[in-house]
Structures are given as C-alpha cells and as structure tokens.
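Visitor: From the sequence below, what's the structure:
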Amino acid sequence: MQYQLSVTFIAIGAFVGSVLAETHIVQFTNNCGFGTPTLLQNGNILSQGATVEIEGALISAIAYLQTGGCGLNGEGCTLIETTLVNPTSPGSGSSTDISLIPPHAFSVTSGFGYFGGCDGAGADCTGPDCSTAFHSPGDTGVQVACQSDNVNLAITFCD
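Guide: Take a look at the predicted model:
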C-alpha cells in the first residue's frame, strides 16, 4: 500500500510540474517570397523558419529575415529583439521590439504579435522611418511588454 501511495504522489508531482513548466512558442510567417527567417540566442541558431517551442525562458533572442545581406547577428537588416519569460513581479515579464539601431537597418517589412496571452499586442515596421522601431537606444517607448505566463510570439515578414 505504501509503494502504491508513493507512485501516486510521484505521478501527481510529475503532472503538476508539467502543468507549471514554462514554455514559449515562436512562429514565423514569411510572405516575402525570398529569404530565411532566422532566430538566434547567444549566437546559436534556434530556428531557420520552423516554429520552435522553447522549454523555459527565452532570454535576449533576435530574429530577422536572412536575405543574404544580413550578418549573423542581423547586421544590415531589420531586427526583432525578444525576451519571453513568465513574470515573477510586475514589469518583469516578456518584452519584444523592432530595432533599426546601426549596424541594423531596414531591409523588409517586419512585425510581431503576442498570442496565447496579450493577444493583439505587437508592432509592425513598414519603412526605414517607422515610429515603432528603435532608431537610437533612448527609444524605449517602442518596447511591447506582456505580463502573461507562457506567452507566444508570431513574427511576420512582408505583410
């Protein structure tokens, strides 16, 4: 009987742990007809267009459409920067933005939107002078925050 109760508690613990585990999905839509959507974190390519599910937090990741003219870290292209993390206190959750701070530059229309939480929150940049992107480090008002657990991110090019 004691063995059966231990197995039951282990099973319940595993179920609760799996329900509480942090996960985030990043998906791409490339309407350009060229290029490869690229997602990197710390210099490691996490995706080249395929939807990816991240177990745990995704900290300081970047995405861009590799058109052949982008450096490994998106130099010369429109950059989407993101951190997807479950909030532990007010203001500590996810944040995503578009960057055109040199050496990044407008390359293609790019945008993002959260889903599975904060639905409708996001931004699009349709030209080199878009007001929704960082042009200098002080443009912090362009960051789009989300305070939902397990939020996901859809990134679109040429929409």
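Visitor: From here on, just use CA atoms for contacts and neighbour counts.
Guide: Fine.
Visitor: Spatially central residue for the chain, please.
Guide: Residue closest to the average C-alpha location in the chain (Cα atoms, centre = their mean): T82, at 4.5 Å.
Visitor: got a list of what that one touches?
Guide: By Cα atoms under 8 Å, 6 or more residues apart in numbering, the residues touching T82 are 58-62, 94-97.
Visitor: Another for comparison:
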Amino acid sequence: MFFKAFIAIATLTIAQVSAETHTVVFDNRCGFGTPTLRAQNGQVLSTGGSFTINGPLIGAIAYLQTGGCGANGEGCTLIETTLRNPPSPGAGSSTDISLIPPHTFSVTSGFGYFNGCDGAGADCTNPNCPTAFHNPDDTFVQVACQTNDVNLAITFCD
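Guide: You can find the predicted model right below:
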C-alpha cells in the first residue's frame, strides 16, 4: 500500500515539474492605448494584464490598441509569437515584429524573452526599423528561443 501511494505521489510530482507554462507581460509606457493579446482563433487573451498559459501559446499576436487598430492589429505595429517548449531541436519559441501590410508602424514596440534567452528580443522605433518584417521573406528578423518555459515581455513606447 505504501509503495503504491509513493509511486502515485512521485508520478504526480514529476507531472507537475514537467508541465509547460509561459507568461506574457506588458509594459505600456505610452500613457494611452490598451495592450491587446489575441490567440490564433481571435480570442482576446489579455487587455494589459499578465497572461499565463499552461501549455504552448501558438500563433498569438499583440499590439497596442490606440483606437485605430483593426481586430487583428491591422493599421498598427504587430508582435507575433509562439511560445513553446521545443518538441525537437530548433522548434521552440519564436517572436517577431511585423509591419507587413495591412500592419503599419503605430508606436515604438519591442519584446524580450525572460526566464530563459534573457537579452534576446527586438525593438522597432520607426517605420523603417530593420528588426521588423516588411515583407514575408524577412525571416531573418525572427527571434528564436529554445528554452523550456520561456516568458515574454512586450513594451510599448520605450
């Protein structure tokens, strides 16, 4: 009986330790607008507060809703992200800034990973920023992270 209970507790502990989790936080320094995080299916996940998911966050978008942005960030600077523990080498998290039309520069925007890949990120301070997608072939601007449970900080007007 004791052995079965021990195995059950050990299995539960291992499952909890290996559970995937990611958090997205916002720092809006603009003094206006609403930070918005949407899932791939269009569901609003956050309007400024921290968002934590237990599992991967696939194909999410973030932008500062200033009143002129469409529901999917059209007309604004867009940050696209996938946060996931790498299922294979090179297949972990990836984040970028997009100015591919119908997205356009609206406010200074940036991101950085934390709890792994600290210091990796990008900033876009003007419409010609070299760290943003301007066309679909600009894949060199993607910032990858291959660390489990990495988190993302998004800043506006820094």
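Visitor: What subset of the contacts of T82 of structure 1 is buried?
Guide: Taking 16 or more other Cα atoms under 10 Å as the criterion, what is buried in the contacts of T82 of structure 1 is 58, 61-62, 94-97.
Visitor: got a markdown table for those residues, with distance to V19 of structure 1 and secondary structure too?
Guide: Formatted as a markdown table, the buried ones among the contacts of T82 of structure 1 follow (distance: Cα to Cα, whole Å; DSSP: H, G, I helix; E, B strand; the rest coil):
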| residue | distance to V19 of structure 1 | secondary structure |
| --- | --- | --- |
| L58 | 18 | strand |
| A61 | 25 | strand |
| I62 | 28 | strand |
| S94 | 20 | strand |
| S95 | 23 | strand |
| T96 | 25 | strand |
| D97 | 29 | strand |
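Visitor: how close does the residue nearest to the centre of structure 1 sit to A121 of structure 1?
Guide: According to Cα to Cα, to the nearest Å, T82 of structure 1 stands 13 Å off from A121 of structure 1.
Visitor: same deal with L84 of structure 1?
Guide: Counting by Cα to Cα - L84 of structure 1 and A121 of structure 1 are separated by 14 Å.
Visitor: who's more crowded, the two?
Guide: L84 (31 against 14; other Cα atoms under 10 Å).
Visitor: what's the nearest residue to that one if we skip its chain neighbours?
Guide: Using Cα to Cα, 6 or more residues apart in numbering and skipping the chain neighbours, the partner closest in space to L84 of structure 1 is S94 (4.5 Å).
Visitor: can I assume H24 of structure 1 sits in a helix?
Guide: No. H24 of structure 1 is assigned strand when assessed by DSSP: H, G, I helix; E, B strand; the rest coil, not a helix.
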